[in-house]
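# here is my input; please provide its structure:
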Amino acid sequence: MRIHALLLLSTVSLPAASTLVLSDPAGVSIPDGTPTGVLRSLTFTAPEQIITGISVDLALSAPDGESTFLGDLYVYLTDGTHLVTLLNRPGRDGSRPFGYGDEQGLDVTFQVGLGSDIHTYRETVTGDAATPLPGTLTGTFTPDGRLSDPGSVLTSDPRESTLSDFVGFSADRTFSLYAADFSTGGLHTIDSWSLTLTTVPEPSSTLLASLAPVILLTRRRR
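Below is the predicted model:
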């Protein structure tokens, strides 16, 4: 009885995973020293897909002839219900009230559980929080995750938001990226950003129908 049921189950097709990618070649400047910031959005049309994974690519630089100040930056991703802090004044701590003073750009990927905390990226890249970046910040990081006010955030604050907050929900939604520069000095441009979603089809009546013979066979053989 059990062997027959298992054999039939093995013939049932599992939902196939899909990868959805949207990009925004923004090229917009972030206002200096104000929480007004800029908001950019990407809309996925995937009404029957459930999110199983998500990553964010973000590239920022300074305008020609200018320099950045990465410790000024506050960036989050939201779908209107969930909010995940990607950057929250990197390096800001009791001994560094303005965060890291690195004047390079960044070109990074945010993923769930991969890479180190971007809030302390210097420790990852240079091995020392006091050592400046040698060049553009690149690599894969986990989002900052701290929901603290950008004016008072500290390294020791809890990391309460994560990209996994979007997992399990419909992919048919709009994601918005908010970016602000919370301190004067240093200018920033969003060169581009993109979202990659891994999805599977929603459970459907088709799948349930394919399981019906297994259920029926099991009942008859009891």
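
# switch to C-alpha atoms for all contacts and neighbour counts from now on
Fine.

# by residue count, which helix of this protein is the longest?
Counting residues, the longest helix found in the chain (DSSP state H) is helix 205-220.

# other SSEs contacting that helix?
Identification of packing neighbours for helix 205-220 by 3 or more CA pairs under 8 Å, 6 or more residues apart in numbering; DSSP states H and E yields helix 2-10.

# and this one, so I can compare the two:
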Amino acid sequence: MKKTIATMMLVLAGVTSRADTVTTNWNLSTGNVIPDGNLAGWSDTRVIGGISGTISDVNVSLNLSGGNNGDLYAYLVHSSGFAVLLNRVGRDGSNPFGYGNAGMAVTFDDGAATDIHFYGGTGIPSGSYQPDARNVSPLSSGATLAGFDRATSGAWLSSFTNQSANGSWTLFIADVVGGGSGPTVTSWGLTLDLVPVPEASQWAMCGAMAVFGAGYFYRVRRKVLSGNKDRE
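Down below sits the predicted model:
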């Protein structure tokens, strides 16, 4: 009996737990310079299609060269999801200009250990960071940015969870402080973890297993009750 139950559980787990990962990367040619000191910024929209299932996790890769990291505001939009990736990194009550590094090669991941806003300001940041997630104007004071409650902002990559991956994905970046030169976007991309929608045959298997299980337990129960009566 225990072996039969365990087998049923393994079959059902196989039907429902399979996940897929889709990775995209868009290398950009010349002409992708973010205008300096311009809130209108720069944007790039990519359309994804033909993917089944719903999103369980999103990571975003971003490669920039030049510019001033502390001047940048960036977000990602898809369907009803919205995530703030950068919002004047390094800018706080004691540093009104933010970090002065030029460029980055980072991956934004909600599960990373470090908030990109405080990556340290030394060298060119690389590796995985939490998105900034500060859903306030990039013109806000340093104290407002540093003290913003990110936990309740809703502007995380998790905002894309349970959505279809198909459709338009738009990356927006603005250099909001004038007086220099804006950075160049060399590439960006997505890594999407997806939970496939079960096929009709899989649902049929689940139904068949449920019917089998109900019948099996009914027979076992009758056998137990019959044995109890024989002992009376």
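
# quick check: TM-score for this pair?
The TM-score (TM-score structural alignment, normalised by the length of the first structure) is 0.85; 206 aligned residues with a CA RMSD of 1.8 Å.

# what's the longest helix of the first structure aligned against in the second structure?
Using TM-score structural alignment, helix 205-220 of the first structure corresponds to residues 200-215 of the second structure.

# next one: stretch 171-178 of the first structure
Against the second structure, stretch 171-178 of the first structure falls on residues 165-172 (TM-score structural alignment).

# the matching stretch: which residues count as buried?
Neighbour-count burial for stretch 165-172 of the second structure flags 165, 166, 169, 170, 171, 172 (criterion: 16 or more other CA atoms under 10 Å).

# ok, these vs residue 97 of the second structure, which is closest?
Closest approach to residue 97 of the second structure among these (CA to CA): residue 172, at 20.8 Å.

# what helix or strand does the most centrally placed residue in the second structure sit in?
Nearest to the geometric centre of the second structure sits residue 58, at 2.5 Å (CA atoms, centre = their mean). Residue 58 of the second structure is located in strand 54-65, with elements delineated by DSSP states H and E.

# what does the match of helix 205-220 of the first structure contact?
The contact list for stretch 200-215 of the second structure (CA atoms under 8 Å, 6 or more residues apart in numbering) reads 8, 12, 15.

# before we move on, what about stretch 72-81 of the first structure?
Stretch 72-81 of the first structure is contacted by residues 83-90, 98-99, 150, 173-184, 186 when judged by CA under 8 Å, 6+ apart.

# give me that answer again for 7 Å
Here stretch 72-81 of the first structure makes contact (CA atoms under 7 Å, 6 or more residues apart in numbering) with 83-89, 98-99, 150, 173-183.

# kindly report the same for stretch 81-92 of the second structure.
Here stretch 81-92 of the second structure makes contact (CA under 7 Å, 6+ apart) with 69-77, 97-99, 116-118, 121, 131-135, 138, 142-143, 145-146, 155-157, 159-160.

# the helices in the second structure, which residues?
Using DSSP H, the helices of the second structure run over residues 2-16, 142-147, 200-231.
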